[in-house]
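Participant: only the shape, not the letters, is given here:
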């Protein structure tokens, strides 16, 4: 039997602490620096406009600052909402960041789905899938070095290899199939509850790995690239504390805040899909995940517990020292 490759560990932040933006960004940079020191392979941020669900509308700008603070950590977007972007400008910005960081960018893209943000950018939520498909074609071709117009120049600066470091996020099997056909990495969410109302058909209480297994199976079945291997990124909510009582107390407060913000259904899904507890309890929960043996990347976040910066760093340290050694 072929040995499984080492599992790459990543950390993700939504920048949601109750603090001024400058403080939020400084905390996130400290988290990335701490992750690199503790052996994590990657640090990830998401794009959220107008302060909805997170505090970072410009992830590539933030990751440029993170590139200056780190030397080895890979820098990921999980995700940029492509239908809100000019795809050629996005490709240019990504190429500059990849150049500055020494080829460390992992470019994750998705459709988004928020009606308010779509309206702010003059887009229609109903058109987001078509806009995503068109934008992704532009981004992929530009990063691959194609002419930007017939007889015209190629992308500058060039970004050799970045086209092979694209990731696509999805909540459904069709999206997983498209990611495989594009040769992109498959990015799976921390919950099976889709942010688009009415689009999720997973029975309540289904373990997250079970709910997402059909996506992974479809992705692997449709992978066609002989020159590269599939990449499967699991995003998981993980909060580690020294005692079970402390972990549960912090989590209860976090889930209550999240319920007030996102509603009871999302909060129930988040509670069901989160790994909260002592190092031994978190390790057992992660090892029970059906998808862990198939994953290439495990990307952890403390959202929606959001215990504050000091306890977030403590959770990261406990995970690195006491949980990670028990994983693949």
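Facilitator: Structure received. Remember, predicted model here, so these are calculated numbers, not experimental data.

Participant: for the rest of this, base every contact and every neighbour count on C-alpha atoms.
Facilitator: Fine.

Participant: touching, residue 107 and residue 161? I think so.
Facilitator: No: at 11.3 Å, residue 107 and residue 161 do not qualify as touching, with contact defined as CA atoms under 8 Å.

Participant: neighbour count winner among the two?
Facilitator: When residue 107 is set against residue 161 and neighbours are counted by other CA atoms under 10 Å, the residue ahead is residue 107, at 25 against 13.

Participant: am I right that the more buried one sits in a helix?
Facilitator: No: counting by DSSP: H, G, I helix; E, B strand; the rest coil, one finds residue 107 to be strand, located in no helix.

Participant: sec struct for the most centrally placed residue in the chain, please.
Facilitator: Against the mean C-alpha coordinate of the chain, by CA atoms, centre = their mean, the closest residue is residue 78 at 3.2 Å. The three-state label given to residue 78 by three-state DSSP is strand.

Participant: which residues touch it?
Facilitator: The contact partners of residue 78, by CA atoms under 8 Å, 6 or more residues apart in numbering, come to 44-47, 107-109, 169, 187.

Participant: closest to residue 316 among the residues you listed?
Facilitator: Of all the contacts of residue 78, residue 44 has the smallest distance to residue 316: 14.0 Å, by CA to CA.

Participant: how many residues are close by that closest one?
Facilitator: Look at residue 44: counted by other CA under 10 Å, it has 27 neighbours.

Participant: then residue 130?
Facilitator: Using other CA under 10 Å, residue 130 has 12 neighbouring residues.

Participant: ok, now how distant is it from residue 136?
Facilitator: Applying CA to CA, to the nearest Å, the value for residue 130 to residue 136 is 10 Å.

Participant: which helix or strand contains residue 300?
Facilitator: Per DSSP states H and E: residue 300 is located in strand 297-301.

Participant: then residue 270?
Facilitator: Per DSSP H and E, residue 270 falls inside helix 264-273.

Participant: what helices or strands is the very next helix or strand once past that helix leaning on?
Facilitator: Per DSSP H and E, helix 264-273 leads on to strand 274-277 as the next helix or strand towards the C-terminus. When contacts are defined as 3 or more CA pairs under 8 Å, 6 or more residues apart in numbering; DSSP states H and E, strand 274-277 packs onto strand 232-240, helix 244-262, helix 279-287.

Participant: another one to put next to it:
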């Protein structure tokens, strides 16, 4: 049976909207100093308008613009006071689990206990192939590498690794309760549930309707989640708030043409609107975006939504968009649905 979402401060409270998060994927623009400063400034603003969490993506050997998420969050912890700080995600194949546990423990101390540790296997489709090659790893072993590293990390956080006692300083056993697994596969979602970890879902499914496809992952997760565990379901979604859809399209086109380094993967050959729809980006007025999120079977069931805005981080409209999200969109999202939108799947092994 699917686990209900209880009244618990670690998840959305009964009758309250899902927790409000931000998700930043630093680009490769050639100016990391400007980009990192802009992201830190956005985090400070997000905290000031009421965001609950701020997450950053990590990518090695120029697969995105940030190869050291925990280092970045250590700096960010000194500019913020209450917003939770998360990785989305650290690919475990490229990490020494003991070193990772020690670094995470230091960041958690610096942030006064605000760290959330999102973990993954790396993106499919060749995105992470340069990193596997650089680290002299076989990308075909990504599942086994992840499973072995996660097991060792979990043991290290609790004080043991490979049947040996491991004494960490600072102590970090509490971080074992703040692990998240990112996935697009039902088997991994089920494994996250069995472990009592949080579940992280991407902005877009590879095939079909994203909300419906990811709702099946939520089913697999909840079917395995122990009754004593609080569901933690974070979904990434991209929105572009504006006065109306026409203004949003014009805004996107202006920045895409003026800041090509931020949009190197955007294909506008079929038009801006077609691109935004294909990329699962909700755009337009507050009502337009609320309508898109309300029709999203996964967003409706998530305990935390991690929003991104498809503009350069230093664009003034990005900051304005975060304010709109916090004040005009988030309060109207409604509480996470307790019952699954589609039938619960059988238990999934592996």
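Facilitator: Structure's in. What do you need? Not measured: the values here are computed from a predicted model.

Participant: TM-score for this pair?
Facilitator: Put the two chains on top of each other and the TM-score (TM-score structural alignment, normalised by the length of structure 1) is 0.87; 312 aligned residues with a CA RMSD of 2.5 Å.

Participant: re earlier: where does the strand holding residue 300 of structure 1 end up in structure 2?
Facilitator: Taken onto structure 2 by TM-score structural alignment, strand 297-301 of structure 1 occupies residues 304-308 there.

Participant: map residue 286 of structure 1 onto structure 2.
Facilitator: Structural alignment places residue 286 of structure 1 opposite residue 293 in structure 2 (criterion: TM-score structural alignment).

Participant: scratch that, residue 275 of structure 1 is what I was asking about
Facilitator: Residue 275 of structure 1 maps onto residue 282 in structure 2, by TM-score structural alignment.

Participant: so what's the residue count around the residue nearest to its match when sequence neighbours are not counted?
Facilitator: Excluding the flanking residues, the one nearest residue 282 of structure 2 by CA to CA, 6 or more residues apart in numbering is residue 239, at 4.6 Å. Burial of residue 239 of structure 2, expressed as a neighbour count using other CA under 10 Å, amounts to 22.

Participant: contacting residues for the aligned partner of residue 239 of structure 2 in structure 1?
Facilitator: Pairing criterion TM-score structural alignment: the partner of residue 239 of structure 2 within structure 1 is identified as residue 238. Residue 238 of structure 1 makes contact with 274-276, 282, 300-303 under the criterion CA under 8 Å, 6+ apart.

Participant: list just the nearest of these to residue 39 of structure 1.
Facilitator: Comparing the contacts of residue 238 of structure 1 against residue 39 of structure 1 with CA to CA places residue 300 closest, at 13.6 Å.

Participant: for that closest one, give its distance to residue 315 of structure 1.
Facilitator: Applying CA to CA, one obtains 10 Å for the distance of residue 300 of structure 1 from residue 315 of structure 1.

Participant: strands along the stretch 51-200 of structure 1, start to end?
Facilitator: Ranges of strands in the stretch 51-200 of structure 1, per DSSP state E, counting those that start in this stretch, are 74-81, 105-110, 166-169, 185-188.

Participant: please identify the deepest-packed of the ones you listed.
Facilitator: strand 185-188 (a mean of 26; mean count of other CA atoms under 10 Å).

Participant: now the element after that one, going C-ward?
Facilitator: Sequence-wise, the next helix or strand beyond strand 185-188 of structure 1 is helix 208-221, with elements assigned using DSSP H and E.

Participant: run through who's touching that following helix.
Facilitator: Counting contacts by CA under 8 Å, 6+ apart, the residues outside helix 208-221 of structure 1 that touch it are 172-173, 176-177, 179-180, 186, 188, 191-192, 202, 230, 232, 273, 289-291.

Participant: how many other residues sit next to residue 190 of structure 1?
Facilitator: Applying the criterion other CA under 10 Å, we find 21 residues in the vicinity of residue 190 of structure 1.

Participant: ok, the aligned partner of it in structure 2 - contacts?
Facilitator: For residue 190 of structure 1, the aligned position in structure 2 is residue 203, judged by TM-score structural alignment. Residue 203 of structure 2 makes contact with 210, 235-238, 280, according to CA under 8 Å, 6+ apart.

Participant: buried subset of these as a ChimeraX selection?
Facilitator: The ChimeraX selection below is limited to those of these classed as buried (16 or more other CA atoms under 10 Å):
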select :210,235,236,237,238,280
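
Participant: and residue 117 of structure 1, what's its match in structure 2?
Facilitator: Structural correspondence for residue 117 of structure 1 with respect to structure 2 (TM-score structural alignment): residue 131.

Participant: what's the answer for residue 163 of structure 1, then?
Facilitator: In structure 2, the residue paired with residue 163 of structure 1 according to TM-score structural alignment is residue 176.

Participant: contacts only, for the corresponding residue of structure 2 for residue 92 of structure 1.
Facilitator: Aligned by TM-score structural alignment, residue 92 of structure 1 pairs with residue 102 of structure 2. Shown here is residue 102 of structure 2, whose contacts under the criterion CA under 8 Å, 6+ apart are 168-170, 172.
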